[in-house]
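Visitor: Sequence and predicted model, in that order:
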Amino acid sequence: MAKIAEMTQLSPTMSEGKIVRWLKKSGDSVSPGEIIAEVETDKAVMEMEAFETGVILEILAQEGSLLPVGAPVAIIGKSGEDISALVETARKSIPSKKESAPSVGTVAAPSVSEKKAEARPQESISPSPQEIESEVSISASRKESKRHQGGLIKASPLAKNLALQNGIDLGEVVGSGPDGRILKRDILAFQETGGGKKGSSFVKPQDRKIELTGMRKTIATRLAHSTSTIPHFYLTLEIDAYPIDNLRNSINKDLKLEGQNKISVNDLILKACSLCLREVPEVNSSWREDHILQHGRVDIGVAVSIEGGLITPYVRDADRKSVVEISHEIKELASRARERKLKPGEYTDGTFTVSNLGMFGISSFTAVINEPEAAILAVGSLVEKAVIKDDNLVAGKTLTVTLSCDHRVVDGATGARFLSAFREFTEHPLRLLTG
């Protein structure tokens, strides 16, 4: 008997998924556990399995469809079965959403107009900052022009600045670059024909609506819940970073001779945090409403920025691993995170998180606790400045860290003990190699 295959919940936080690619087509045989499609969740692109034995009689959702968990995506049964009733049932249960726009039936090939639309990067929903800087919105009065049907004009930064200086409406200029891109020579040619007038008004760029991705929705929900339900408090400490930076440089010299990848200060910080959590286990805990769960394991997350948001893969049993092992694991997890290939078990159920913005030149900041953990450490950049040592003013390096704590679990004195231990490990870093 034919059955409806539904959108599977592929991660604990997944509420909807987008069909990225069908790996099976109508008429293909499938069996339980066989991969039938790739689905983009709020965190990664994952594989969706079949739960029935039979033949795919109908594919109900096109590639690109965004559907809630439990929505019908296909019908699986015996070849030749009458599935008209099931198709009708599926049609009624598929939600009508602007962003999903699924349709009942086999996956259709994109039309010529759709292919052209996909080829126009200026019409993407979430353009990069570089694209935003090189594209200027035009007024509605210009939209009858075929060249301007997308509502955007592509122009080089130099052409855009020249047009702005001379009060030229880019909607009146014909571009000679690739795909009609307006170049400097086009602005100069337009001026020679009498177009534009210095000091005249310029078309103001229009607002842009950016649709929310599943990842961004999840991030918004979790952060709003964390800040509204967890009583955060913050402890900031400036440490002498000279010893830990010297140790990193020394280790990297040896690793270079061995042909291995370098370690970072963040790798050493992660190791220091793992040992601090062993010394101050109260911080390695979670609030459970009627009790506090103090974790026996030390699983530390590293906040990784990826396209569309942020994800936190975890280094499991970090306290039992060497700095080099931690470094290799972080690099591997971060790489797969950016490819959206992490498994749910790799970015859930941790005990502590480190967020480092030092590579962006941020000297200090506060981070939002990654619920249900009890704390998160925000790490700033290494700052070179004059410091006092042995009553002398000398050149030094400092690092500022801020511990965000859940006050239901961690008291001020407990958080201070954690940071005190952190100072000891980082200012005497050889202990990180033997701990």
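Guide: Perfect, I can see it now. Values in this document were obtained by computation on a predicted structure and should not be read as measured data.
Visitor: alpha carbons only for contacts and neighbour counts from here, please
Guide: Fine.
Visitor: All the helices of the stretch 151-300 of the chain, in order from the start?
Guide: In the stretch 151-300 of the chain, the segments counted as helices under DSSP state H, counting those that start in this stretch are 157-165, 184-192, 214-229, 242-257, 265-279.
Visitor: elements contacting the second one?
Guide: It stands for helix 184-192. Secondary-structure packing of helix 184-192 (3 or more CA pairs under 8 Å, 6 or more residues apart in numbering; DSSP states H and E): helix 157-165.
Visitor: What is the helix it packs on packed up against?
Guide: helix 129-134, helix 184-192.
Visitor: So for residue 337, which of these sits nearest?
Guide: helix 129-134 (21.6 Å; CA to CA).
Visitor: From the chain's centroid, how far away is the closest one?
Guide: 20 Å (CA atoms, centre = their mean, to the nearest Å).
Visitor: Quick check: next helix or strand after it?
Guide: Next along the chain after helix 129-134, taking DSSP states H and E as the criterion, comes strand 135-137.
Visitor: In addition, the following structure is provided for comparison:
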Amino acid sequence: MAVEVLLPKLGLTMREGTITEWLVPAGGLVRPGDVIMRLATDKVDADVEAEGEGLFHPVVAAGATVPPGALVGWLLAAGEVPPGGPRPRPAPAERRFASPNARRVAREHGLDLATVQGTGPGGRIVSEDIEAAADRAATVATAATACPAVPSIPPVAIPPVTIPPTATPPVTIPPTATPPPPAPLVRRHAETLGVDLATVAGTGAGGRIRRADVDLAAAADTRDRALPPPPARRSPPRPRPGQVVALTGMRGAIARTMRASLQEMAQLTHGYEADVTDLVALRAQLKREWTGLGGAGAAAGSTPRVPSLNDFVIRAAALALRDHPMLNATIRDDGIHLLAEIHIGTAVAVPDGLVVPVVRDAADRGLLALAAETRRLAGAARDGRLTTADLAGATFTVTSLGGYGVDFFTPVINPPNVAILGAGRVRDGVRWEGDTPRRTSVLTLSLTFDHRAVDGAPAAEYLRAVTALLARPLRLLAA
């Protein structure tokens, strides 16, 4: 029975996607989990895997842009022709308890999962089980090749043969056995590490190259060569006066999302000044002390990086949401849903727009772990390497324009959230102690919230909780 290949929806705001490349030729055999297309959306590029099995028949050409859920191809049985119209998708067949990666490795080795014994939790089949089974099969095949069965030969009378003294009988050298080729997974791993498989000695059955062999070769070669950096995200040309900027791609997605946000929500913004004098002093102290740890004799990578001001704000925002769950919510048809998880979206400017990668479980991360994750996400955003998992699931958003010298602004809520917190620049302030002025460091926070879900007083209480945490930064560092 024909199986529909539909364009997947990657994220709630996806309106369309472009099939940049078909990775399976027309008529090629496809199995569940095989990557069949590369898909580009307004926020991320992704490889799409097949959910069924059959001979691939594309409906649209590479380069086509279609909405999510559109029919883009069929998976057909041998001799079957594409149906005239859409058909219901068949129920998935029962599958053995195995990790997705183990299933992929099994397909690459041509192994039946029914013949593999799982050693993972609860008998789950993992990748190591597949590799071990492949090695056993290779060992058997190698032994069979090296020691073929010798058929019995009846005795034959051989007449005497006279060999001239000058004749030298030819010497036949048996060919050297060729090691089994490395698995596709190992080849991809070698490509990722920049390792030439021709220089790697295999330690698997029959000389097969394994992942551990590739890792060892990469480690030994690190001193002699540098791995190429990841490809940089290509910057769009700078806008010029008189130019028309099309509302397509990421720019179009931002325009639609922000307009819908302002049209569908009752948005209101509170401004609040936070005294961050002690926070600024703490960061300066950490810079001095941690920089000293990186002197002579320090292990490479052992010196921690000082969290940014924005990391402290994200940490404070996440902790305050525990006591103010109305701001960590979403509105649906049946009411206001308060969310159990606290996943903070962090707005990152990129050359062609804005993306919001997500720090998952932000309230449960220590400050250093949170800072490491925000650096990873920001780098991936600017290099165009964010995955769909990096962009999905934000329950609250933090954005900052302090680096651009902005004191106060009114951020627009990122649907389906009900609130967003903005942070401006740190500037000089004054606090009076009796008749004596004291210089302070002040940060302006701006909280935009959906008045349908949150009233002004609870929103102000949340801002007061965030500023109280920022005023005592050691609590954020130790929590």
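Guide: That came in fine, so what should we check first? Treat the numbers as computed from the prediction; the structure is a model and nothing was measured.
Visitor: Please work out the TM-score for the two chains.
Guide: With the length set by TM-score structural alignment, normalised by the length of structure 1, the two chains reach a TM-score of 0.67; 323 aligned residues with a CA RMSD of 2.8 Å.
Visitor: Pick the most deeply packed of the helices and strands packed on helix 157-165 of structure 1.
Guide: Using mean count of other CA atoms under 10 Å, the stretch among these with the largest mean neighbour count is helix 184-192, at a mean of 17.
Visitor: Pull up the gap between residue 443 of structure 2 and residue 467 of structure 2, please.
Guide: 9 Å (CA to CA, to the nearest Å).
Visitor: what do the two both touch?
Guide: Common contacts of residue 443 of structure 2 and residue 467, defined by CA atoms under 8 Å, 6 or more residues apart in numbering, comprise 273-275.
Visitor: Counting neighbours, show which residues of stretch 284-298 of structure 1 come out buried.
Guide: For stretch 284-298 of structure 1, burial by neighbour count (16 or more other CA atoms under 10 Å) applies to 284-287, 294-295, 297-298.
Visitor: just stretch 251-264 of structure 2 next, same as before
Guide: 251, 253-254, 257, 261.
Visitor: Reformat these as CSV; add distance to residue 422 of structure 2.
Guide: Formatted as CSV, these follow (distance: CA to CA, whole Å):
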residue, distance to residue 422 of structure 2
251, 21
253, 21
254, 18
257, 18
261, 16
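Visitor: Out of those, the closest to residue 308 of structure 2 would be?
Guide: Using CA to CA, residue 254 is the member of those that sits closest to residue 308 of structure 2, with 26.7 Å.
Visitor: residue contacts, that closest one?
Guide: 353-354.
Visitor: Can you tell me what it aligns to in structure 1?
Guide: Residue pairing (TM-score structural alignment): residue 254 of structure 2 is matched to residue 219 of structure 1.
Visitor: quick one: residue 25 of structure 2 from residue 235 of structure 2, how far?
Guide: Residue 25 of structure 2 is 32 Å from residue 235 of structure 2, by CA to CA.
Visitor: same deal with residue 400 of structure 2?
Guide: Between residue 400 of structure 2 and residue 235 of structure 2 the distance, using CA to CA, works out to 22 Å.
Visitor: neighbour-wise, which of those two wins?
Guide: residue 400 (24 against 10; other CA atoms under 10 Å).
Visitor: Need the nearest residue in space to that one, chain neighbours excluded.
Guide: Spatially, and ignoring its direct neighbours in sequence, residue 400 of structure 2 is nearest to residue 423 (4.6 Å; CA to CA, 6 or more residues apart in numbering).
Visitor: Same check on residue 52 of structure 1?
Guide: residue 32 is the one closest to residue 52 of structure 1 (CA to CA, 6+ apart), at 5.2 Å.
Visitor: how many other residues sit next to residue 119 of structure 1?
Guide: 11.
Visitor: If you could redo that for residue 336 of structure 1, that was the one I meant.
Guide: With other CA under 10 Å as criterion, residue 336 of structure 1 counts 14.
Visitor: if I line the two up, what does it land on in structure 2?
Guide: Under the alignment (TM-score structural alignment), residue 336 of structure 1 pairs with residue 380 in structure 2.
Visitor: dump the residue contacts of the nearest residue to residue 60 of structure 2 once chain neighbours are set aside.
Guide: Spatially, and ignoring its direct neighbours in sequence, residue 60 of structure 2 is nearest to residue 72 (5.5 Å; CA to CA, 6+ apart). Residue 72 of structure 2 makes contact with 4-7, 58-60 under the criterion CA under 8 Å, 6+ apart.
Visitor: Alright, calling it a day.
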